[in-house]
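Undergrad: Requesting a structural model of the entry that follows:
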Amino acid sequence: MKVDWVIVGAGFTGATLAERIASELNQKVLLIEQRDHIGGNSYDCYNQDGILIHKYGSHTFHTNSHMVWNYLSKFTEWRPYFHHVLAVVDGKKVPVPFNLNSIYALFPPKYAEKLEDLLIQHYGYGVKVPILKLRESASGDLILLAEYIYKKVFYHYTLKHWQLKPDELDPSVTARVPVYISRDNRYFQDTYQGIPKHSYADLFSRMLKHPNISVLLNTDYREVIEDIKFNRMIYTGPIDAFFNYKHGRLPYRSLRFEFETLNQEYYQEAGTINYTNEYEFTRILETKHLTGQISPHTTITTVYPMEDNPNNEPYYPIPRAENRQLYSEYVKEAEQIKDKVLFAGRLADYKYYNMDQAVARALTLYKQIAEKSI
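TA: Next up, the predicted model:
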């Protein structure tokens, strides 16, 4: 087989680059995917009970990028959807990110009102404050509040998910779910939010439906690459694996999903409920809240964190200084072959990308490719 490009990995990064190169540059692309489906971790499908599930944890699309939203809108209509997450704290389900409504749900009314006044006075209304910053800067009653939130919402949940304390991770991790001085219960406040109307699988199928794109599933690229003639490669898998771990393995956190279909219309009040302190699992997901599917049955997904292990699927790069240092060694290796191989994506960049960030990264890389092709 002869193509212009080989792209390894059919998630958002790989699919976006394949579509742009095929449709805009009119070049032939072979997309190689190790799994039996396109879509990466965003893949969804109907289970045997007819419920549309997100196979690798619920995925809610959100972005502030007009460019990204418009690009994906070429391949899907959207179901408007604002994601809501609840956390079980002291036996009560309260909004996450922790906000003013969470305070009133957990504290006596007069004390909650006092805490609200103090938060607005010190930080302002509508402000998102990372929990570590709140702990450092709080005074008086806000110190008690900060420690309460840290212990009840962040500490044990972070230990379960990452096997690290919040202050042992890069601050960008805890900043992803800040304390929100607001009554807005939405998990995200991005300008554009929604779920692909028909499915993520349909979105990806439309992206890759081009005569210049061939897709090879259930295939380790290393087993077939010698039989393919190509000019350049884009690799979206783990960068350390590409270089055969010559500098050591980059650590990742993994997940295990347990699915259960119930003979009832809904199981819980929101798409995601976090169990911050209790149980071994971190959260229970119910995809019907996201998809709007009408059915007398529902499927729930219980999510268990898994330790770093070569046999486990890598999901989350672990943002720590020593890991960034190790990653930099692989970046040096990548620089030496950049005329032949380009690296992009959550695993190749070793960055904690959201879906829109993965698309933006791919569109930016495509622009650089296109400029050199002129």
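
Undergrad: switch to C-alpha atoms for all contacts and neighbour counts from now on
TA: Noted.

Undergrad: Tell me which residues of the lengthiest helix in the chain come out buried.
TA: As assigned by DSSP state H, the longest helix anywhere in the chain is helix 355-373. Neighbour-count burial for helix 355-373, counted by 16 or more other Cα atoms under 10 Å, picks out 355-363, 365-366.

Undergrad: Out of those residues, which comes closest to residue 152?
TA: Closest approach between those and residue 152, by Cα to Cα: residue 355, at 28.4 Å.

Undergrad: Quickly note the distance from the closest residue to residue 164 other than its chain neighbours to residue 103.
TA: Distances taken as Cα to Cα, 6 or more residues apart in numbering place residue 158 nearest to residue 164, at 6.5 Å, with adjacent residues excluded. Counting by Cα to Cα, to the nearest Å, the gap from residue 158 to residue 103 is 21 Å.

Undergrad: cool, and residue 40?
TA: Distance, residue 40 to residue 103, using Cα to Cα: 38 Å.

Undergrad: Kindly report the same for residue 359.
TA: 36 Å.

Undergrad: residues touching the residue nearest to residue 164, list them.
TA: 164-166 (Cα atoms under 8 Å, 6 or more residues apart in numbering).

Undergrad: For residue 95, what is the enclosing helix or strand?
TA: Using DSSP states H and E, residue 95 falls within strand 92-96.

Undergrad: typo on my end, it should be residue 274
TA: Using DSSP H and E, residue 274 falls within strand 272-275.

Undergrad: following that strand, which helix or strand comes up?
TA: Strand 272-275 is succeeded, C-terminally, by strand 283-286 (DSSP H and E).

Undergrad: Let's compare: structure for the following, please.
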Amino acid sequence: MFDWLVVGAGFAGSVMAERLARDRNERVLVIDKRPHIAGNAYDRHDKAGLLVHQYGPHIFHTNSRQIFDYLSRFTEWRAYEHRVLASVDGMQLPIPINLDTINRLYGLDLTTEELAVWFGERAEPVEEIRTSEDVVVSQIGRELYEKFFRGYTRKQWGVDPSELDKAVTARVPTRTNRDDRYFTDEYQYMPKHGYTRMFESMLDHPNIKIMLQTDFADIRDEIPFRRVVYTGPVDEYFDHRFGKLPYRSLGFEHVTEENEWHQSVAVVNYPMDHDYTRITEYKHLTGQTHPHTSLTYEYPSDRGDPYYPVPRPENAALYKRYEALARAEENVWFVGRLATYRYYNMDQVVGQALATYRRISESIPVARPHLNGMLAPAPEAGMP
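TA: Alright, predicted model coming up:
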């Protein structure tokens, strides 16, 4: 008899398993459909010996000291500030759009103050900002929207930005200074030895058993357990009772080149041309020194593993019906991006898992107290 069955070995499931096993001394079975732990953050060494991210680049960043400290128990860090370029009009320009982006694109020499005025002259009034298109055109106008956002968003999500919730493009700010960092969070690091090693450390506990290539549907009636942490698609848990929730997937082409470098930054976006959305070069992320370089080309798709909930009003309404079922389910906790149908960053998933664990600790007596009767306190953590 396991005290807990944790479905999914990504961030949400692994954090929950670690806390339940280490802090409550309870027996946890972690299962995952894939042949590895770490979920979409899984990284591996390819044939050239380069560390690559199997499911596209994962860049850790957070403003939460609690979340950073919690993960620091399981990894050392390598400081890294992410920079992205966008291929537009035959140039590779900083994204998010900043002062250098505009000056180089249009051959100008604007100052920060002048750029704010320049944006204001091109911004289109929008009575109510509801969509991703509204966000951009109301701030910087339609021409920049067409060059940097519309094509990329249509490739990434399979629909026009005018059909997507405003949250999608609101994630990418516009700057009037020369700050070319993609994120501005206080803590920006990469796990020194990779994400998979971090997850191995997190799940390395005698109370945790792991079963890979295992489907929840195949074992839910075969293995005895008291409670469940579920991190898979919420509609799948309920056998798609109200229909399938739309998710966006990705296809990846991993390539190794014999030259030392391919591009000047880790990620180059392609909003205007090609079927792929971006190219990632991993040596920028890992700091590895190697005569060859490994890249990943990303191709968004409607088919394949679910990666991103599609933020549209009708999808949110459908999720609310599943959320009502989830709230009524006894002894099951739904955690993570897929289980709560939210477009979370990695640190937000960790924060959600720690907050869920805290609620469990406050409401459910410990099944297996430590021999000395003492439990280590759970770390305080919340959403950043």
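
Undergrad: Need the counterpart of the residue nearest to residue 164 of the first structure in the second structure.
TA: When the second structure is aligned by TM-score structural alignment, residue 158 of the first structure is paired with residue 153.

Undergrad: Helix or strand: which one has its match?
TA: Using DSSP H and E, residue 153 of the second structure sits in helix 151-157.

Undergrad: next one: residue 66 of the second structure
TA: Taking DSSP H and E as the criterion, residue 66 of the second structure maps to helix 65-72.

Undergrad: mean shift between that helix and the first structure?
TA: After superposition onto the first structure, helix 65-72 of the second structure sits on average 0.4 Å from its aligned residues (mean Cα distance after the TM-score superposition for the first structure).

Undergrad: Where does that helix end up in the first structure?
TA: Under TM-score structural alignment, the counterpart of helix 65-72 of the second structure in the first structure spans residues 66-73.

Undergrad: what comes into contact with the matching stretch?
TA: Stretch 66-73 of the first structure is contacted from outside by 63, 192, 356, 359-360, using Cα under 8 Å, 6+ apart.

Undergrad: ok, now stretch 275-287 of the first structure?
TA: Against stretch 275-287 of the first structure from outside (Cα under 8 Å, 6+ apart): 52-54, 57-58, 87-89, 152-154, 156-157, 160-161, 266-268, 270-274, 298-305.

Undergrad: Could you tell me where it falls in the second structure?
TA: Counting by TM-score structural alignment, stretch 275-287 of the first structure corresponds to 270-282 in the second structure.

Undergrad: what about that stretch, how long is it end to end?
TA: Stretch 270-282 of the second structure: ends 17 Å apart by Cα to Cα.

Undergrad: which parts of it are buried?
TA: The neighbour-count check on stretch 270-282 of the second structure (16+ other Cα under 10 Å) flags 270-272, 276-282 as buried.

Undergrad: Alignment lookup: residue 342 of the first structure to the second structure.
TA: Counting by TM-score structural alignment, residue 342 of the first structure lines up with residue 333 in the second structure.

Undergrad: Helix or strand: which one has whatever residue of the second structure lines up with residue 256 of the first structure?
TA: For residue 256 of the first structure, the aligned position in the second structure is residue 251, judged by TM-score structural alignment. Assigning secondary structure by DSSP H and E places residue 251 of the second structure in strand 247-257.

Undergrad: what's that strand packed up against?
TA: Helices and strands touching strand 247-257 of the second structure, by 3 or more Cα pairs under 8 Å, 6 or more residues apart in numbering; DSSP states H and E, are strand 293-301, strand 308-309.

Undergrad: Output the residue interval of the first structure matched by the shortest one.
TA: Using TM-score structural alignment, strand 308-309 of the second structure lines up with residues 316-317 of the first structure.

Undergrad: compared with the second structure, how much does that stretch deviate?
TA: By mean Cα distance after the TM-score superposition for the first structure, the fitted stretch 316-317 of the first structure averages 0.5 Å away from its aligned residues in the second structure.

Undergrad: Helices of the stretch 51-200 of the first structure, start to end?
TA: Assigned by DSSP state H, counting those that start in this stretch, the stretch 51-200 of the first structure shows helices spanning 66-72, 100-106, 109-123, 131-137, 141-149, 156-162, 171-174, 200-207.

Undergrad: how far does the second one sit from the chain's center?
TA: I take that to be helix 100-106 of the first structure. Centroid separation between helix 100-106 of the first structure and its chain, computed with Cα atoms, centre = their mean, to the nearest Å, is 27 Å.

Undergrad: Could you measure from the closest residue to residue 46 of the first structure other than its chain neighbours over to residue 206 of the first structure?
TA: Distance criterion Cα to Cα, 6+ apart; nearest residue to residue 46 of the first structure, sequence neighbours excluded, is residue 52 at 4.2 Å. Applying Cα to Cα, the value for residue 52 of the first structure to residue 206 of the first structure is 18 Å.
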